[in-house]
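# model this:
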Amino acid sequence: MALLARVAVPLTLASTVLVFSHSAEASKDNDTLVFASDSEPENISPYHTGLREGVVLGRLAWDTLIYRDPRSGQYQPMLATDWSWEDSTHLLIHLRRGVTFHNGDGFSADDVVFTFNYILSPESKAVSRQNTDWMDHVEKVDDYSVRIVLKKPFPAAFEYLAGPTPIFPARYFKQVGLEGFSKAPVGTGPYVITKVISGQGVHLQRNDHYFADSPIPKPAISKIEFVVIPDADTRIAQLMTGAVDWIWRVPSDQAESMQAMPNLTVTGGETMRIGYLAMDSQGTSAADSPFKDLRVRQAVDYAINREGMAKELVRGGSRALYAPCYPSQFGCDLNAAVQYAYDPEKARSLLQLAGYADGFDTEIYAYRDRDLVEAVIGDLRKVGIRARLHFETFAALRNDQRAGKVPLAFQSWGSGAINDVSAIISAFFKGGADDIAKDADLLNWLSTADTSMDDKVRQENYRKAIQRITEQAYWAPLVTYSTNYAFSSDLNFTAYPDELPRFYEASWK
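Prediction:
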């Protein structure tokens, strides 16, 4: 594997870097937690971004009907007080009284009905439609009761209602529309978004009127600022100077060197995020695309040194991965996946059989983790696949892939912290906008698995899907991710495997 040499940020950089400009200085003295990341959501609405930073902000500003405790995994009432199945496709939900949105509007059934029916409509242009497309519609029973009508039985319904399905204020959203909402968003969550600055970040203020019976605590920290700092070394230097309080995705070698710094705390571990290569098996990027040939796709699988990537680059508990899902997710049968051992000779042989004895040129698209992508490029070059990096934003890559322009892509997916393979395999192989395989058998198996109330039936059909995806090498799963967090030693912060920093739990020491 061609490992990209990394140089730890020297301590002197902290004293010479120009501090990123934002309105508040990070410190417990002014009770402002500043966290930095490399990417900016294309829209602050949680339904209109697939970026993890958007998910994090969404959990701070909005609430869902149900809450899943990250420690116990138990479902608890949030905006809903209780729920019951009337039959396999009708879910009756009673709602909490006395909750208000950040703008003072009262929360009621009208908001739930509007949110889901709007997101289900084509006009919403929601980017993660799989999170709600199991619903047919939602109807109002009374002011504090709603009925969710499902298209078919969906055993993972509670997992989704506790995840990427926040509730919007109906009256306000209708008044300002999506564009206005993205500039001045309103939720019921523990923090109020007070400012959205395009290209720079987001300001949040503690919601002092947050409802007392919420399963999450009233925040201890009064203000949060999210700042966008694309360069990794600059983020680290900003942390070292005290310009920011918290960063993540710190490369493992740099995380190790930072552990010796008395003013910082460094922690990390494996997360639910996985990395993978997606290949253009349908030839939409070019009529003569090499990736239309199964042997070429299998050659890519054999060319990648997954173990080296996990142990030498990602580290922190990362594992080589051969299945297109995270191991703990329901239905993720690791034994069903074809395991392509690292074998460059086998890869070259398959390329020769496919008519590419001299290899070929291609582009590889990516939006993050440049060091991992460079390692993949190095492995591919060893077997004759000369890949040129096309680096762009997440939104641009998603749009290019949906338009059929991408021959090969390095991507990652965290499943929205949903511990069910429907959040990844069905999201990408069930005929939706992100399905680049268009495999009719997969569509049938996944439709059965997603809707059966029999766990054995679900597991068997997911097993078939995993076997087909890996046999046909539509994806080349690579590794599980680990995430390193580095933050001020003045901060109490707990990391979770779902890669969702819960800043409402954070406090100053």
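
# Could you use CA atoms for every contact and neighbour count after this?
Will do.

# tell me which strands and helices the longest strand anywhere in the chain is in contact with?
Using DSSP state E to define each element, the chain has its longest strand at strand 264-279. In this structure, strand 264-279 makes packing contacts with helix 252-258, strand 408-413, strand 475-488, judged by 3 or more C-alpha pairs under 8 Å, 6 or more residues apart in numbering; DSSP states H and E.

# quick one: contacts of stretch 206-223?
Contacts of stretch 206-223 from elsewhere in the structure, counted by C-alpha atoms under 8 Å, 6 or more residues apart in numbering, are 31-33, 67, 76-79, 98-99, 102, 188-192, 203-205, 503-508.

# Which among the residues you listed count as buried?
31-33, 67, 76-79, 99, 102, 188-192, 203-205, 503-504, 506-508 (16 or more other C-alpha atoms under 10 Å).

# So which residues of the stretch 151-300 of the chain form strands?
191-197, 201-206, 223-228, 246-248, 264-279 (DSSP state E, counting those that start in this stretch).

# Report all helices and strands that the shortest one contacts.
By that I understand strand 246-248. With contacts defined as 3+ C-alpha pairs under 8 Å, 6+ apart, the secondary structure elements packing on strand 246-248 are strand 32-37, helix 232-241, strand 475-488.

# if we can go back for a sec, can I get the strands of the stretch 151-300 of the chain in CSV with distance to A255?
Rendered in CSV, the data for these read as follows (distance: least, C-alpha to C-alpha, whole Å):
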stretch, distance to A255
strand 191-197, 30
strand 201-206, 24
strand 223-228, 20
strand 246-248, 10
strand 264-279, 7
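
# next up, for comparison:
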Amino acid sequence: MPRVVSRPATRSKENQSLAVIPPFRICDPLPFDTSTLPFGDDGMGIKGFARSIALLSLFSSFSALAGKADDTLVYASDSEPENISPYHNDLREGVILGRLIWDNLVYRNPDNGQYEPMLATSWKQVDDTTIDFQLREGVKFHNGDPFTADDVVFTLNYVVSPESKVVTVQNVDWIKSAEKLGDYSVRLHLKKPFPPALEYLSNAVPMFPKKYFEQVGIAGFSRKPIGTGPYKVTAIATGEGVKMDKNPDYFKDSPQGQPKIGHINFRVIADAETRLAELMTGGIDWTWRVAPDQAENLKAMPNLVVTSGATMRIGFLILDARGTSSADSPMKHLKVRQAINYAINRDGLASQLVGGESKPLQVACYPGQFGCDTTAATVYNYDPAKAKALLAEAGYPNGFETEIFAYRDRDYVEAIIGNLRAVGINAKLRYLKYAALRDQQRGGKVPMSFQAWGSFSILDTSASAGTWFKGNPDDNIKDPQVQGWLQNADNALDPQVRKDNYRKALQRISEQAYWAPLFNYSMNYAYVSDLNFKPYPDELPRFVLSSWK
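Here you go, the predicted model:
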């Protein structure tokens, strides 16, 4: 399998920035051969890095204010959300920003999984489809406006309205409406019983400011967002990142405590080697998605810390089972889809490329989610001979040509392409920005795509299989049986009934080979040694909990 070197970025088309604040710039591509670095192709050791340090500082055009001395945490990733509004992007980078800028009604404690009061101080289940919330008084938005029931009612009614154009409909399509009971009390009406309501409210349903949003609209809100969260935005530069300052008026009883770091900057740095070079020379303080071999080299550096762990993000292929991408699409044939599943070396992907605690995956959900029954899956072991036989039975004894779309993890996709080529399927890579790929996928124009999904950190199968197979915009399969079982599972109050319906849905998804589930991700984080940082399996870096040593 190919060695991991770098991962291209996913870039947004949006071109808005705050003109009143000079945008900060990312590091230019390094004007020297990065193979001389300790993470380069020649495997050179850490000792040989001394000369490269001087070169990097000489040629880098970025002067970063990073680190403990400036009370500024600079974190970097390879992608940026298409829109900073948490309802209008579904990239993990957007989820991270959302947790810094906005608050939810409910907080799920990441250490014990308990639901705790956040913007709501208490809640009561009135009946199967009604929840009353008592709201916290004295909370202010970043512009000084008070947080009241009007903001909650506005947010909940806005996100379920057609004009909102929420990207991940599954996160809110269980909400019917909200009504104001008093200045600090709200009633939430559900369309049907929905047992994971608090799980969603604590993760994917942040509160917006009614007055400000109605003044500026989604376009203005995206350029200059306002929330109640622990950090407030001071600058946005598309393609470069976001600057944030600690919110001095953050409410004192927040379950996540007070922000401890004065400034947090998010930087978009496309190239993996450039990110690591910036980390080693003080341009950034934190990054992630570090390749296993690079992580091992970084562990030898005394001023850096590398931590690793499994995450709930899963990688998978979506196969065009309905044949919408072309009239003669081979993906319409069950045996072709099964052949693709048998052709892929999941064990090799998990152990050799993803590394760490990654495990092969056979089911269309994350095993730690409620209702994710791994025994429901058909087991497609790596068997190229069986894949070739199935292709021949389907009428493709010599294989066929197709396309595979992707937006991230090019090295993983290239390994998959190699597996497919070995059985006669020649897949041409179409590498797009995430938003462009999502539009193509939803438009039924993609024969096969590599995707990754973190379920918005929601520990319920409704957020994984439900997002992709329940008739929502991301459901390209539109299997009425699967949709029915998933709907039943979402609305049943009896936990066992929920599990039984999820199992039926997952079993059919697997038998029909609508997907080729591949692996769960394992994450390598690298950061400066004077930063207190704790990773969590839900793949949500909680910088509000971080501090300087």
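
# Would you pull the TM-score for this pair?
Here the superposed chains carry a TM-score of 0.98, computed using TM-score structural alignment, normalised by the length of the first structure; 508 aligned residues with a C-alpha RMSD of 1.2 Å.

# re earlier: point out the most buried one among the helices and strands packed on strand 264-279 of the first structure.
Each of these was assessed for mean neighbour count using mean count of other C-alpha atoms under 10 Å. The highest is strand 475-488, with a mean of 26.

# Tell me who's in contact with the aligned residue in the second structure for D400 of the first structure.
Matched across to the second structure, D400 of the first structure falls on Q440, judged by TM-score structural alignment. The contact partners of Q440 of the second structure, by C-alpha under 8 Å, 6+ apart, come to V446.

# Including distance to E307 of the first structure, could the helices and strands packed on strand 246-248 of the first structure go into CSV?
As requested, these are exported to CSV (distance: least, C-alpha to C-alpha, whole Å):
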stretch, distance to E307 of the first structure
strand 32-37, 27
helix 232-241, 24
strand 475-488, 8
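
# For L4 of the first structure, which of the ones you listed is the nearest?
Of all those, helix 232-241 sits nearest to L4 of the first structure, with 14.7 Å by C-alpha to C-alpha.

# Do a quick rundown of the helices in the stretch 51-200 of the second structure.
Shown for the stretch 51-200 of the second structure, the helices assigned by DSSP state H, counting those that start in this stretch span residues 92-101, 149-159, 197-201.

# Reformat the helices and strands packed on strand 264-279 of the first structure into CSV and put distance to K456 of the first structure next to each item.
Below are those laid out as CSV (distance: least, C-alpha to C-alpha, whole Å):
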stretch, distance to K456 of the first structure
helix 252-258, 39
strand 408-413, 26
strand 475-488, 25
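
# Quick check: closest non-adjacent residue to the residue sitting nearest the centre point of the first structure.
Centre of the first structure computed as the mean C-alpha position; nearest residue by C-alpha atoms, centre = their mean is G414, 4.0 Å away. Leaving out its chain neighbours, the residue that sits closest to G414 of the first structure by C-alpha to C-alpha, 6 or more residues apart in numbering is R273, at 3.9 Å.

# Stretch 132-146 of the first structure corresponds to what range in the second structure?
So stretch 132-146 of the first structure is aligned with residues 172-186, judged by TM-score structural alignment.

# Tell me, how many residues neighbour the aligned residue in the first structure for T307 of the second structure?
Taking TM-score structural alignment, the alignment pairs T307 of the second structure with T267 from the first structure. T267 of the first structure has 18 neighbouring residues, counting by other C-alpha atoms under 10 Å.

# V479 of the first structure versus T267 of the first structure, what's the distance?
When C-alpha to C-alpha, to the nearest Å is applied, the distance between T267 of the first structure and V479 of the first structure equals 20 Å.

# what about D70 of the second structure, how many residues close to it?
The number of residues packed around D70 of the second structure, counting by other C-alpha under 10 Å, is 11.

# before we move on, what about the one 4 residues further on?
V74 of the second structure has 24 neighbours, counted by other C-alpha under 10 Å.

# how about it, what's its match in the first structure?
Applying TM-score structural alignment, one finds that V74 of the second structure aligns to V34 in the first structure.

# what sits against the residue nearest to the centre of the first structure?
Applying C-alpha under 8 Å, 6+ apart, the residues near G414 of the first structure are 272-274, 498-499.

# Export these to JSON lines and append columns for neighbour count and distance to Q298 of the first structure.
Output for those, formatted as JSON lines (neighbours: other C-alpha atoms under 10 Å; distance: C-alpha to C-alpha, whole Å):
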{"residue": "M272", "neighbour count": "24", "distance to Q298 of the first structure": "25"}
{"residue": "R273", "neighbour count": "21", "distance to Q298 of the first structure": "23"}
{"residue": "I274", "neighbour count": "27", "distance to Q298 of the first structure": "19"}
{"residue": "D498", "neighbour count": "17", "distance to Q298 of the first structure": "30"}
{"residue": "E499", "neighbour count": "22", "distance to Q298 of the first structure": "31"}
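
# nearest to A465 of the first structure, of those residues?
Within the contacts of G414 of the first structure, proximity to A465 of the first structure (C-alpha to C-alpha) peaks at I274, which comes in at 17.5 Å.

# Surely the closest one is in contact with W413?
Yes. Shown here, I274 of the first structure and W413 form a contact pair, counting by C-alpha atoms under 8 Å, at 5.6 Å.

# and the match of stretch 132-146 of the first structure, how far out from the chain's middle?
Using C-alpha atoms, centre = their mean, to the nearest Å, the mean C-alpha position of stretch 172-186 of the second structure is found 27 Å from that of the whole chain.
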